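[1] Need coordinates for the below:
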Amino acid sequence: MYVILVYDIGEKRVVKMLKLCRQYLNWIQNSVFEGEISLVKLKELLAKAKMIINPETDSILVFKSREERWLEKEVVGLEKNKLDNIL
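    Model prediction:
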């Protein structure tokens, strides 16, 4: 599945969350990640994220789609991290 993950968490926990999300998804903008991920890996990511966040003050949003092609993305202004498929 293809997901977009967005988080809003306390400043003290941002670095831990950034490092965690980069293990599973592609960073595209501050606190925003996207990419293909299996259901098992997504559950693993969210389980680890729940150990980092404070559920009373922090939030994580996950937008899911079957495939990237079902999403239309439009960038206005500076694209922070272009996802090039260079090997």
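[2] Could you use CA atoms for every contact and neighbour count after this?
    Will do.
[3] What's the first helix or strand after the one helix or strand Val3 maps to?
    Counting by DSSP states H and E, the element that carries Val3 is strand 2-8. Moving toward the C-terminus from strand 2-8, the next helix or strand (DSSP H and E) is helix 14-24.
[4] Now do the strand holding Val3: which elements does it pack against?
    Counting contacts by 3 or more C-alpha pairs under 8 Å, 6 or more residues apart in numbering; DSSP states H and E, strand 2-8 packs against strand 32-36, strand 59-65.
[5] Following up with a second sequence; could you model it the same way so I can compare the two?
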Amino acid sequence: MFVILVYDFAEKRVGKALKIARKYLHWVQNSVLEGEISNANYYKLKMELKSIMNPEEDSIIFYTFRTQKYSKREELGLKKGGDENII
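    Okay, the predicted model is just below:
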């Protein structure tokens, strides 16, 4: 499946959240990652992020798609992710 992850963590946990997410997805820009992921790794990613988050201060949004075949991505302005992340 293709996943877009958007998160907003408190400053003391944001670095840890990014480190976890980058094990599974490609960094696109501040607090946004995307990529193909298996169901098993999607579950692991969610569990790892939930283990460090404070639900009263932090939030996570997952957008999941069966495939990225029918999606379009357009970038404007400063590119923050690496070239390997181009879809």
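[6] What TM-score do the two superposed chains give?
    Aligned and superposed, the two chains score 0.91 in TM-score terms (TM-score structural alignment, normalised by the length of the first structure); 85 aligned residues with a C-alpha RMSD of 1.3 Å.
[7] tell me the most buried of the helices and strands packed on strand 2-8 of the first structure?
    Of all these, strand 32-36 has the most neighbours on average by mean count of other C-alpha atoms under 10 Å, namely a mean of 20.
[8] residue range for that one in the second structure?
    The alignment of strand 32-36 of the first structure onto the second structure (TM-score structural alignment) spans residues 32-36.
[9] And the contacts of the matching stretch?
    1-7, 21-22, 24-28 (C-alpha atoms under 8 Å, 6 or more residues apart in numbering).
[10] Looking at those residues, which one is closest to Thr64 of the second structure?
    Among the contacts of stretch 32-36 of the second structure, Val3 lies closest to Thr64 of the second structure (C-alpha to C-alpha), at 4.6 Å.
[11] Distance of the closest one relative to Lys80 of the second structure?
    To Lys80 of the second structure, Val3 of the second structure is 18 Å away according to C-alpha to C-alpha, to the nearest Å.
[12] Which of the two has more residues huddled nearby?
    Val3 (20 against 10; other C-alpha atoms under 10 Å).
[13] show me what contacts that one?
    34-37, 62-65.
[14] Please name the nearest non-neighbouring residue to it.
    Closest residue to Val3 of the second structure apart from its sequence neighbours, by C-alpha to C-alpha, 6 or more residues apart in numbering: Thr64 at 4.6 Å.
[15] Quick check, the one you found in contact with Ser38.
    No. If you go by C-alpha atoms under 8 Å, Thr64 of the second structure and Ser38 don't touch, sitting 11.4 Å apart.
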